[in-house]
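*Asks:* Here is my input; please provide its structure:
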Amino acid sequence: MSVLQYTLIGAAGGALVEALDLFKWITVWQGERRTKSGALKESPPSWKLYVDVPKHVWLLVIRVPLGAAAAWLFSTTDQISGAYAALGFGFAAPAVLAQVGSLPGVDEALQDPDPPAAGDPDRAPPPGPPPAPVLITNSTDASSPAPTEDISSAKGDDEDEALPEDKP
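*Replies:* This is a model prediction of the structure:
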């Protein structure tokens, strides 16, 4: 299949999402038009109470290009190899593109490669990941290091009340 075919099928997947949502609300409206016995109500509700046409039009305008973009992106990099996959990527485009955008490599590629450091526009921060956070525990067993801060003088709200001590 060509990239154009994948893109068109992805766009159809984006449209399919909105068509299914529209179908759901039409089905709800249809159910509300009838009594429990199945007879048509004397004054059935208007379909406009259930189907928000401007919302569906706007979401169709948004989801079709998103579906096309997702299928195009994955087909140009040979990540998909069939019409069903292109339709699926078009259907799930918002979630898929959000996940792809949150990957560390993608995030770094989209950011400015040389941002100025705070306070000094001539220097950029050092490259690489930020340092890992340090976990400080109060454990005193032999396999873990001693705590780095002195907690022996800490007391509760009452000055006479001492902290409980560990007994071996």
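*Asks:* C-alpha from now on. contacts and neighbour counts both.
*Replies:* OK.
*Asks:* Now do residue 104 against residue 110, distance only.
*Replies:* For residue 104, the distance to residue 110 (Cα to Cα, to the nearest Å) stands at 10 Å.
*Asks:* Tell me the helix or strand right after the helix or strand where residue 58 lies.
*Replies:* Taking DSSP states H and E as the definition, residue 58 sits inside helix 53-76. On the C-terminal side of helix 53-76, the nearest following helix or strand under DSSP H and E is helix 83-91.
*Asks:* what's that next one packed up against?
*Replies:* Secondary-structure packing of helix 83-91 (3 or more Cα pairs under 8 Å, 6 or more residues apart in numbering; DSSP states H and E): helix 3-32, helix 53-76.
*Asks:* Please name whichever of these is nearest to residue 84.
*Replies:* helix 3-32 (8.5 Å; Cα to Cα).
*Asks:* If you compare the directions of that closest one and helix 83-91, what angle comes out?
*Replies:* Interaxial angle, helix 3-32 versus helix 83-91 (axes from the mean of the first three to the mean of the last three Cα atoms, to 10 degrees): 60 degrees.
*Asks:* to compare against the first, here's another:
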Amino acid sequence: MLHGRKDLVRDAHRAGAWVVHARTAPGPGRSAFLLEPGLLPADAVRTLPRAPASGLRGTPLSALEFTHCPLPADTLLGRPREGTALALRTFQLDRCLVAGAAVAAPRPYCASPRTPCSPAVTLGRSDGGTPRSPRSSPTCWPATAWPSWPCAR
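*Replies:* You can find the predicted model right below:
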């Protein structure tokens, strides 16, 4: 049975599954469980209203409260009391993937032909600055608008 509360859960009300880290025995280590909200008894879990958080107005944060929530054996991820180690291994992979996505995002820009914009396209700026209008040509970029990283030419 799961008892407890977790505050500041992002998109808890929309998620189709939750990974819950819970202490299953005295001592160090927590177990990780994959729970599907639709399969849990209605009175065992509550999604609480949005919690106030400084600087995060646009983030849909709420809380989850579990009361006598059953944890079937097939919801356990990994082995008992190894949920923290599993999370740390997952975070290592996530960090690599996020960094890779951030580096890969400018690749279409790197592969596209670019020419410096004329002052007319930059809305009268004679310094070759960044265009301020969505009407400017998407293949015409000012020479100073992009840093040389990650694809210097």
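*Asks:* what's the TM-score for these two chains?
*Replies:* Here the TM-score for the pair of chains, by TM-score structural alignment, normalised by the length of structure 2, is 0.25; 56 aligned residues with a Cα RMSD of 4.1 Å.
*Asks:* Same list (the helices and strands packed on helix 83-91 of structure 1) but as CSV, adding mean neighbour count and distance to residue 95 of structure 1.
*Replies:* Listed next are the helices and strands packed on helix 83-91 of structure 1 as CSV, based on neighbours: other Cα atoms under 10 Å; distance: least, Cα to Cα, whole Å:
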stretch, mean neighbour count, distance to residue 95 of structure 1
helix 3-32, 19, 12
helix 53-76, 20, 10
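*Asks:* Show me the one of those that comes nearest residue 83 of structure 1.
*Replies:* So among these, helix 3-32 is nearest, using Cα to Cα, at 6.7 Å.
*Asks:* Which strands or helices does that closest one pack on?
*Replies:* With contacts defined as 3+ Cα pairs under 8 Å, 6+ apart, the secondary structure elements packing on helix 3-32 of structure 1 are helix 53-76, helix 83-91.
*Asks:* Out of those helices, flag the one nearest residue 9 of structure 1.
*Replies:* Residue 9 of structure 1 lies closest to helix 83-91 among the helices and strands packed on helix 3-32 of structure 1, at 5.5 Å (Cα to Cα).
*Asks:* residues of stretch 83-91 of structure 2 that come out buried?
*Replies:* Of all the residues in stretch 83-91 of structure 2, those buried under the rule 16 or more other Cα atoms under 10 Å are 83, 84, 86.
*Asks:* Between the two ends of stretch 72-84 of structure 1, what distance do you get?
*Replies:* End-to-end distance for stretch 72-84 of structure 1: 14 Å, by Cα to Cα.
*Asks:* Roughly how far does residue 25 of structure 1 sit from residue 94 of structure 1?
*Replies:* For residue 25 of structure 1, the distance to residue 94 of structure 1 (Cα to Cα) stands at 21 Å.
*Asks:* now residue 64 of structure 1
*Replies:* Counting by Cα to Cα, the gap from residue 64 of structure 1 to residue 94 of structure 1 is 11 Å.
*Asks:* do residue 27 of structure 1 as well
*Replies:* Applying Cα to Cα, the value for residue 27 of structure 1 to residue 94 of structure 1 is 25 Å.
*Asks:* same question, residue 88 of structure 1
*Replies:* Counting by Cα to Cα - residue 88 of structure 1 and residue 94 of structure 1 are separated by 12 Å.
*Asks:* Could you count how many residues lie near residue 6 of structure 2?
*Replies:* Residues near residue 6 of structure 2, counting by other Cα atoms under 10 Å, number 14.
*Asks:* Downstream of whichever strand or helix holds it, the next helix or strand is which one?
*Replies:* According to DSSP H and E, residue 6 of structure 2 maps onto strand 2-10. Once the chain leaves strand 2-10 of structure 2, the next helix or strand it forms, by DSSP H and E, is strand 18-22.
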